[in-house]
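Chemist: I need the structure of the sequence given here:
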Amino acid sequence: MNAPDFWWTSNGTWQAKLLSPLGALYGFLAARRFKYNPRYKAKQPVICIGNFTAGGTGKTPFALALNALLREAGHTPGFLLRGYGGTNKGPLLVDPSNYAAAEVGDEALLLARRGPTVISADRAAGAKLLEQQDISVIIMDDGFQNPSLHKDFSIVLLDAKTGIGNARCIPAGPLRMPFKKQLGRVSLLMVVGEGNKSELQQEAAQQAGIDLMRAAIRPVSADALEGERVLAFAGIGRPEKLFASLKEAGAEVVETMSFPDHHYFTKEDARLILRVAEAQDLLPITTTKDYVRLDGREEQSIARLANVASVLEVEMKIEDPDALLERLKPVLGSAKV
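Modeler: From the prediction side, this is the model:
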């Protein structure tokens, strides 16, 4: 599902108020589970990339940026994630040439192009498999709230434009558990993008002695889209991020289509996208994560869409990468290089 609009409305909507009892129960149970001691500590240091809320804040682009940064510094990272959206629960070492997004999830395929990647619903079991690979550090994409695996360092991403929304827990709001319960295990708060909706959370983090750094998601080679009339489609946590990025890149976004997060596109979806795009002479364009769910499939309409669709590639730009490396030194000190 995609995050409902009322999650991001600061004033209490009737939907949020109606769902608040369920949200309070969800938050209570999640916070109680969060207190459990990890049942496994990996042989290599684990750096977790997480967020306070459900929905996209750029964890996978950040994991890729961190991977590049660590490799430049002489480390050999491997990726660990759940494999959300795939049928295989793992633990499984992902070979992108042998597995499809329907099996291992779109994020796993993207990460596996950059380094050893293991998916596992059981993070501890996944870490045991990953530590057998030729790696020196584990980058854990998501799983901040999962207590099964010890994290040596947790970087939590916070969207500057949305903050924590209405500050309520799922399903009344976007929080995975009460904000203050999560704050105590944050090693570093990474504020992503520009905006003023996260100032209270930034202030709370600073008062708790947590370091703050900044990053931003930027389109790659966006100049080619200047003046291009497009149909933008996406099945990600917050599709509006794609639409906004395209407008910022100078594209004319004529039509938009939003699908549930990690949506597995059907033949009917592809036919609809193609029909609307062709009727108005629009360029279909989507995200990298969505494209890997189209690429390589044999259904005629989906293969045709994959052939004509463009991809808005983005990358996470860390404002001060040297400062981040310095902050990680105590964690990486024991890692082999």
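Chemist: When you work out contacts or count neighbours from here on, use the C-alpha atoms and nothing else.
Modeler: Noted.
Chemist: can you give me the helices for the stretch 51-200 of the chain?
Modeler: 59-72, 101-104, 106-112, 123-130, 179-183, 199-207 (DSSP state H, counting those that start in this stretch).
Chemist: Quick one, which of those helices gets closest to Asp152.
Modeler: helix 123-130 (13.1 Å; CA to CA).
Chemist: Can you get me the centre-to-centre distance for that closest one and its chain?
Modeler: Distance, stretch centre to chain centre, for helix 123-130: 20 Å (CA atoms, centre = their mean, to the nearest Å).
Chemist: Tell me where the chain has strands.
Modeler: Per DSSP state E, the chain carries strands over the ranges 46-51, 77-81, 92-93, 117-119, 137-141, 153-159, 188-192, 211-219, 229-234, 252-258, 283-287, 310-312, 314-318.
Chemist: this one next, for a side-by-side:
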Amino acid sequence: MTRGVGERWLMAAYGNAAWLKMLRPLESLYRWVMKRRAAAYRQGRRAVWHADVPVIVVGNLTLGGTGKSPLVAWLARHLSEQGWRPGIVSRGYGGTAEAAGGYPLHVTPTTAAEHGGDEPRMLARQTGLPVVADPDRPRGARALIELGCDLVISDDGLQHLALGRDIELVVVDGRRGFGNARCLPAGPLREPLSRLDEVDAVLINGEPSFEPPAGAWFFRLVPVRWRSLDDDSACSVTPAPFDGAVHAVAGIGNPERFFATLRELGVEARPHAFPDHHRFTTVDLAFDDGLPLVMTAKDAEKCRRLAPPKSWVLEVEAEPEPAFVAWLDQRLAGMR
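Modeler: Predicted coordinates for the structure are as follows:
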């Protein structure tokens, strides 16, 4: 299994490695900078743009994957079913839009991942709704409104305070939680845990291994289908469309969650972990034993032309608890 420096640091932060204590002076500086930055937006010294339509921010308090993207996809589809015309604005990490006309970039399932990023293209494929990639979130949100959207979902936008928001949702991984509860670089937190007191809802992915915050809701990621990278044909999760062992590739924020899901499905997987948003090459996906290759939906957006035959994508969907869905619908009912 390949492990980069970033992944090894994340493992240390979530495992509360003793050597991270040396970084606590830098953590204090980071917390001071973040506090001053937040105060600048709150006091009007930095501009905040407020849209004329509702804005929902879905973000992380921690580094590393939490299951946020599947929740964003579920949210967009659910709101569309409720009569909204939602659109998604994303940073487009890993993409360079200049070659495609610059930002804001309207991302579709055919937009090259190297232009718009892997997550926006995946969200466009999974929802069929407008997706715009732009590091400037207010500009991206304005582009969505110009496309006719009457509600904006900001993907991974919790710390992008220049975009005003009506609802803030924080997603937490149930297995890893908040790690050592320290801020960068001494821990995995982008902001102090006290930030949870300010958001509208905390959503925990899976059974928590920690004491959940009061009032938190839960959701789970449900495998729904296997999709062939050869021809996009789909088949049910069980029985699997292959026999025996497979090579499992994951270049996401929390590769172990993907490998654990495969084990739960009874798949004998040989795991290969890569850094989040890894730029795959044919060498990364080349194995000389002829075994099938399986990967995540996000990785598949970059690997369609690189993957060998007999490559499969495991599609998952978020399933929030009904109480959260009822709360969300009620909150939005007064915003039409």
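Chemist: Can you lay out the helices of the stretch 51-200 of the first structure as a markdown table showing mean neighbour count?
Modeler: A markdown table is the format used below for the helices of the stretch 51-200 of the first structure (neighbours: other CA atoms under 10 Å):
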| stretch | mean neighbour count |
| --- | --- |
| helix 59-72 | 19 |
| helix 101-104 | 22 |
| helix 106-112 | 24 |
| helix 123-130 | 22 |
| helix 179-183 | 16 |
| helix 199-207 | 15 |
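Chemist: Which one of the ones you listed lies nearest to Ala172 of the first structure?
Modeler: helix 179-183 (14.0 Å).
Chemist: Run through the neighbouring helices and strands of that closest one.
Modeler: Packing contacts for helix 179-183 of the first structure, counted by 3 or more CA pairs under 8 Å, 6 or more residues apart in numbering; DSSP states H and E, involve no helix or strand.
Chemist: residues touching the counterpart of Ala63 of the first structure in the second structure, list them.
Modeler: In the second structure, the residue matched to Ala63 of the first structure (TM-score structural alignment) is Val72. Residues near Val72 of the second structure by CA atoms under 8 Å, 6 or more residues apart in numbering: 58, 123, 153, 155.
Chemist: which residues touch the second one?
Modeler: Each residue near Leu123 of the second structure by CA under 8 Å, 6+ apart is listed here: 69, 72-73, 131.
Chemist: neighbouring contacts of stretch 205-222 of the second structure?
Modeler: 66-67, 70, 171-177, 201-204, 316-321, 323-324.
Chemist: Show me how far the lengthiest helix in the second structure is from its chain's centre.
Modeler: Assignment by DSSP state H gives helix 24-42 as the longest helix of the second structure. Put simply, helix 24-42 of the second structure sits 24 Å off its chain's centre (CA atoms, centre = their mean).
Chemist: same check, this time on stretch 327-337 of the first structure
Modeler: Using CA atoms, centre = their mean, the offset of stretch 327-337 of the first structure from its chain centre is 24 Å.
Chemist: Now do the buried residues in that stretch.
Modeler: Using 16 or more other CA atoms under 10 Å as the test for burial, stretch 327-337 of the first structure gives 328, 331-332, 335.
Chemist: and what of stretch 1-21 of the first structure?
Modeler: 2-3, 6-8, 16, 19-20.
Chemist: any idea which of the residues you listed is the one closest to Pro284 of the first structure?
Modeler: Asn2 (20.7 Å).
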